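Visitor: sequence? don't have it. structure:
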């Protein structure tokens, strides 16, 4: 254990956090930048004396529970938490399941893409964030229960709105193949997550196609560059599909954009106006 680096790292993280960020009053006589040692100790559920000794490189080897408490109290990122563990010579525990918490900066990014439909999916293809145009192009995710927002279930088990499999996309077979291998990789990363296991068992028992793909044991994906949605109101919408990995959350941002000046760009512009209104239903 590198006690000196461990203590210096704790102090540097402590000094960068304001009391307001952890719900504490600033006070008028605060002499230290960031939090005080006793405040970090309280948030981490350890004694002030022990925390002080950790910063001063005088404490014994901290346990995994203490490290988890410090990471939580100091608002460490996943990368910082991993570094903290490795300073002590302990590999961090695997997360119990895929993260559904989307960073605020990613949510802001979705809102700043008014001409693109964009969603965020978890490692198990649950749609966990979206913008308005994505709802207009695909479906209103806000009106669905979390279980119903899963694109794997949509692709293999549920025809979806208007009887269109996966919103009528032209590359549904390629998507299905990629989905199966991504889920195999997720199962390896989260072997103890009951929701991941349940989803895969549900797909294997309910879809012969998925069961066959699963039996192939493929783990290498191909990049999908473009696809066409067959929308019930505006017709075919051809889009470029770009995927941005959020590695620290094991999530992906999927962005659909149309070629400038194309009929599909006009269709997306129309969808951005009408939103999720049903234009195909007689008034």
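Guide: Received, thanks. The structure presented is a predicted model; accordingly, all values stated were derived computationally and were not measured. Residues are numbered from 1 along each chain as shown.
Visitor: contacts and neighbour counts: CA atoms only from here.
Guide: OK.
Visitor: would you list every one of the helices in the stretch 101-250 of the chain?
Guide: Remark: helices assigned in the stretch 101-250 of the chain by DSSP state H, counting those that start in this stretch are 104-111, 132-137, 151-156, 172-189, 194-206, 208-215.
Visitor: mind putting these in CSV, distance to residue 163 and mean neighbour count included?
Guide: Compiled in CSV, the helices of the stretch 101-250 of the chain are given as follows (distance: least, C-alpha to C-alpha, whole Å; neighbours: other C-alpha atoms under 10 Å):
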stretch, distance to residue 163, mean neighbour count
helix 104-111, 28, 14
helix 132-137, 15, 24
helix 151-156, 11, 21
helix 172-189, 14, 18
helix 194-206, 18, 15
helix 208-215, 18, 16
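Visitor: which residues touch the lengthiest strand in the chain?
Guide: Taking DSSP state E as the assignment, the strand of the chain that covers the most residues is strand 235-246. With contacts defined as C-alpha atoms under 8 Å, 6 or more residues apart in numbering, strand 235-246 is touched by 224-231, 251-259, 263-265, 267-268.
Visitor: quick revisit: could you export the helices of the stretch 101-250 of the chain as TSV, including distance to residue 247?
Guide: Compiled in TSV, those are given as follows (distance: least, C-alpha to C-alpha, whole Å):
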stretch	distance to residue 247
helix 104-111	13
helix 132-137	22
helix 151-156	20
helix 172-189	13
helix 194-206	18
helix 208-215	24
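Visitor: so for residue 278, which of those helices sits nearest?
Guide: Evaluated over the helices of the stretch 101-250 of the chain, closeness to residue 278 peaks at helix 132-137, with 9.6 Å, by C-alpha to C-alpha.
Visitor: what residues does the closest one touch?
Guide: Contacts to helix 132-137, defined as C-alpha under 8 Å, 6+ apart, come from residues 114-119, 141, 229, 231, 268, 271-272, 274-277.
Visitor: pretty sure residue 234 contacts residue 267?
Guide: Yes. Contact criterion C-alpha atoms under 8 Å: residue 234 and residue 267 qualify, at 6.2 Å.
Visitor: tell me how far the closest residue to residue 129 other than its chain neighbours lies from residue 7.
Guide: Once flanking residues are discounted, residue 129 sits nearest to residue 120: 5.0 Å by C-alpha to C-alpha, 6 or more residues apart in numbering. In this view, residue 120 and residue 7 are 37 Å apart by C-alpha to C-alpha, to the nearest Å.
Visitor: those two: who's more crowded?
Guide: Set side by side, residue 120 and residue 7 give different neighbour counts by other C-alpha atoms under 10 Å, the larger being at residue 120 (26 against 20).
Visitor: okay, now the one to match up with it:
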């Protein structure tokens, strides 16, 4: 274990992350570059004292679980996570939790689909990348903290604006059932991950519907591959839903396309011009 290099690496990664990146308020008196030590500790599920000792090159060798928590909290890439493990004297093993890191080639793919709305989802239904048309069709994800980009929290814990569950999705109730079954499989793949367990506990406690679906122990449902969004500005938009599995990261790319020549295709074209501006708000 190289305590000095480990301390320097942790400090450099902490200082590059803004509070907004992890859904925390910046506050008027923040003098520390990036996150505070106690914030990293909280996100990594370790004590502040323990994390401080690591940054001061005084800590004991971290376990794989602690290293996985630090990698998530500091938003490390796969290469950075491997480097962290080697500095700690613990060669990287299989991932203990879902990855949020999106490959550059996938980000480029999303940008190359100007006539399709496309999002990338983590294993726990967090929207981790999107293109401009997806933001116009659903919402401006860049304006949300990362916690609020989780589709499961949106489906089960938040009120429905204007009675529109999940952006007015036609099969919102069916999607809810499928997503719960998918999350149960994810929980089985990552049994030691505190973030997955915390999400499940939050949903079971906060939603009777989720608790009922979770208690059914069902897995393996197939999603509806054709959906209709009820958009507040351009009305209903019916799209085909195709899913690409990114197996090595346990992620999915969801692509929404309208039939050629349809009114929904025209609506998507209009949304590509409107973008995320709200024409229904006076001002």
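Guide: That came through, no problem. Quantities reported herein were computed from a predicted structural model and do not represent experimental measurements.
Visitor: before we move on, the earlier item: corresponding residues in the second structure for the longest strand of the first structure?
Guide: Correspondence between strand 235-246 of the first structure and the second structure is established over residues 235-246, with TM-score structural alignment as the criterion.
Visitor: can you give me the buried ones in that stretch?
Guide: With burial defined by 16 or more other C-alpha atoms under 10 Å, the residues of stretch 235-246 of the second structure counted as buried are 236-239, 241, 246.
Visitor: determine which two of those residues are furthest apart.
Guide: For those, the maximum inter-member distance is 29.8 Å, found between 236 and 246 (C-alpha to C-alpha).
Visitor: contact partners for the equivalent of residue 149 of the first structure over in the second structure?
Guide: Residue pairing (TM-score structural alignment): residue 149 of the first structure is matched to residue 149 of the second structure. Taking C-alpha under 8 Å, 6+ apart as the definition of contact, the neighbours of residue 149 of the second structure are 126-128, 141.
Visitor: with residue 141 of the second structure instead?
Guide: Residues counted as contacts of residue 141 of the second structure (C-alpha under 8 Å, 6+ apart) are 135, 149.
Visitor: now do residue 121 of the first structure
Guide: Counting by C-alpha under 8 Å, 6+ apart, residue 121 of the first structure makes contact with 127-129, 251-254.
Visitor: now it. Nearest residue, chain neighbours left out?
Guide: Closest residue in space to residue 121 of the first structure, ignoring its immediate chain neighbours: residue 127 at 4.5 Å, by C-alpha to C-alpha, 6+ apart.
Visitor: one more: residue 164 of the second structure?
Guide: Nearest in space to residue 164 of the second structure, with sequence neighbours left out and distances taken as C-alpha to C-alpha, 6+ apart, is residue 230 at 7.6 Å.
Visitor: these two touch, right, the one you found and residue 171?
Guide: No. Between residue 230 of the second structure and residue 171 there is no contact, the gap being 11.2 Å when judged by C-alpha under 8 Å.
Visitor: these two: who's more crowded?
Guide: Ranked by neighbour count (other C-alpha under 10 Å), residue 230 of the second structure and residue 171 place residue 230 first, with 20 against 16.
Visitor: just the buried residues of stretch 257-269 of the second structure, please?
Guide: Of the residues in stretch 257-269 of the second structure, those scored as buried under the neighbour-count criterion (16+ other C-alpha under 10 Å) are 257-258, 264-269.
Visitor: from start to finish, how long is it in a straight line?
Guide: End-to-end span of stretch 257-269 of the second structure (C-alpha to C-alpha): 11 Å.
Visitor: swap in stretch 221-231 of the first structure?
Guide: Start and end residues of stretch 221-231 of the first structure are separated by 27 Å (C-alpha to C-alpha).
Visitor: do stretch 124-135 of the second structure as well
Guide: Stretch 124-135 of the second structure has its terminal residues 20 Å apart, counting by C-alpha to C-alpha.
Visitor: which residues in the first structure does that stretch align to?
Guide: The alignment of stretch 124-135 of the second structure onto the first structure (TM-score structural alignment) covers residues 124-135.
Visitor: any idea how far residue 264 of the second structure is from the most centrally placed residue in the second structure?
Guide: Closest residue to the average C-alpha location of the second structure: residue 126 at 2.6 Å, with C-alpha atoms, centre = their mean. Applying C-alpha to C-alpha, one obtains 26 Å for the distance of residue 126 of the second structure from residue 264 of the second structure.
Visitor: now swap in residue 139 of the second structure and tell me
Guide: Distance check for residue 139 of the second structure against residue 264 of the second structure: by C-alpha to C-alpha, it reads 18 Å.
Visitor: please apply the same query to residue 128 of the second structure.
Guide: Counting by C-alpha to C-alpha, the gap between residue 128 of the second structure and residue 264 of the second structure amounts to 26 Å.
Visitor: same check, this time on residue 219 of the second structure
Guide: Distance, residue 219 of the second structure to residue 264 of the second structure, by C-alpha to C-alpha: 32 Å.
Visitor: try residue 207 of the second structure
Guide: When residue 207 of the second structure is compared with residue 264 of the second structure (using C-alpha to C-alpha), they lie 33 Å apart.
Visitor: what residues are up against residue 156 of the first structure?
Guide: Residues in contact with residue 156 of the first structure, defined by C-alpha under 8 Å, 6+ apart, are 176, 203, 206-207, 209-210.
Visitor: redo the residues you listed as a markdown table? Include distance to residue 182 of the first structure.
Guide: Listed next are those as a markdown table, based on distance: C-alpha to C-alpha, whole Å:
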| residue | distance to residue 182 of the first structure |
| --- | --- |
| 176 | 10 |
| 203 | 13 |
| 206 | 18 |
| 207 | 17 |
| 209 | 15 |
| 210 | 12 |
